[in-house]
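Participant: Quick one, structure for this:
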Amino acid sequence: MSLRIRLARGGAKKRPFYRIVVAEATSPRDGRFVEKVGTYNPMLPKDHADRIVLKTERIQHWLSVGARPTDRLHKMLGQAGLMEPFKYNEQPKKSAPGKKRAEREAEAAAKAAEAAAKAAEAPAEG
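Facilitator: Prediction:
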C-alpha cells in the first residue's frame, strides 16, 4: 500500500477549494482517503493566513511512515519548512534542441571566435 499526500478538489465550478489528504495511490482524486491533514484555498491572497492550513504533526508522521507528496504539495511543504525545497528540472528534455541544431550552433560559435581573433590581430599589425 503506497500512500500519497495529495490535493482532493472541492468547491463550486470555477471556485476551487482543496483538502490536503493522505490517500492510497490507486484511489480516485476526490475519492476515499485515509486522513485529512490540511486545506488549500487558492482563491485567497498569497499572504492570507487561511490560504494553506496544515496539521504539521500529522504530516510529519505520514512522511516518516513513507507517504510521498505530489510535486505541488512537495513545493508547499518545502515553503512551510516541513521538507527540503522542491527542485525543478532546468529544462524539459523534449524541448531541448536536437543534434543537428547543436552542431550548427557549435559551428557558428567557432566561426564567430575565428572572426573575433582575426579582428583582434588586424589592428595590432597595422
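Participant: drop to CA atoms for contacts and neighbour counts, all remaining ones
Facilitator: Will do.
Participant: So which elements touch the helix or strand containing Arg101?
Facilitator: Per DSSP states H and E: Arg101 is located in helix 99-125. Packing partners of helix 99-125 (3 or more Cα pairs under 8 Å, 6 or more residues apart in numbering; DSSP states H and E): none among the helices and strands.
Participant: Second input sequence below; structure requested for side-by-side comparison:
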Amino acid sequence: MAVAIRLSRGGAKKRPYYRIVVADSRAARDGKYLEQIGTYNPMLPKDSGERVKLDEDRARHWLSVGATPSDRVHRFLDAAGILEREQRNNPKKGEPGEAAKERAEEKAAKVAEAEEAAKAAEEEAKTAAAAPAEEAPAEEAPAEDAAAADAPAEEAAADDAEAKAE
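Facilitator: Here you go, the predicted model:
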C-alpha cells in the first residue's frame, strides 16, 4: 500500500481549513485516512504560529516507514526542519504568453514611431532656424488706397444689377 502525507480539505465555502493526514494514496482527497498528524489554516497570517500545527514525531515516523509527502506538505516539513526540500526552478513560469508578447511588440513599435516623429520635428525646427530669415513682406497699401480700389468694383456691380433690372 502506497502511503502519502497530504492535505484533506475541510471548512466552509471560501473559508478553507486543512488537516495534514496520512492516507492511502488511492483514497479520495477528503476520504478515509490512517492518521491525522496536523492542521493548516491558510486564513491566518503567515507569521502566525497557529497557521501550521504539526506532530513532528508522527511525521518522522511515517516518513521512516516510507510515506511520501505532497508538495505543500513537503514545504511544511522543510519549514519545521524535518525533511530537506530542494528548490525548484521553472524559468518558463514568469514568461509572458503569446498575446502579451504581441502587445509588447506593438507598443514598442508605436514608441519607436513616436520617437522618430519627434526627431524629425526637431530637425525641421533646426533647419528652419538655421536658414536665413526671408525678407519681410512688402508693406501693404494704405487703407485709403484699398478703399478707393474697392469703390470702382462696387460701382461696376451696382451698374450690372441696374442693367439686369431694366
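Participant: Could I get the buried residue list for the helix holding Arg101 of structure 1?
Facilitator: Of the residues in helix 99-125 of structure 1, none count as buried by neighbour count, 16 or more other Cα atoms under 10 Å.
Participant: do stretch 30-43 of structure 1 as well
Facilitator: For stretch 30-43 of structure 1, by 16+ other Cα under 10 Å, it's 33, 36-41.
Participant: Now do stretch 1-14 of structure 1: distance to the chain's middle.
Facilitator: On the basis of Cα atoms, centre = their mean, to the nearest Å, stretch 1-14 of structure 1 sits 17 Å off its chain's mean C-alpha point.
Participant: Relative to structure 1, which residues correspond to the longest helix anywhere in structure 2?
Facilitator: Secondary structure of structure 2 per DSSP state H: the longest helix is helix 98-130. Per TM-score structural alignment, helix 98-130 of structure 2 has no counterpart in structure 1.
Participant: And the strands in structure 1, which stretches?
Facilitator: Along structure 1, counting by DSSP state E, strands occupy 3-12, 15-24, 35-40, 52-54, 68-69.
Participant: In CSV, list these along with distance to Glu114 of structure 1.
Facilitator: Output for those, formatted as CSV (distance: least, Cα to Cα, whole Å):
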stretch, distance to Glu114 of structure 1
strand 3-12, 55
strand 15-24, 58
strand 35-40, 57
strand 52-54, 57
strand 68-69, 52
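Participant: That'll do, ta.
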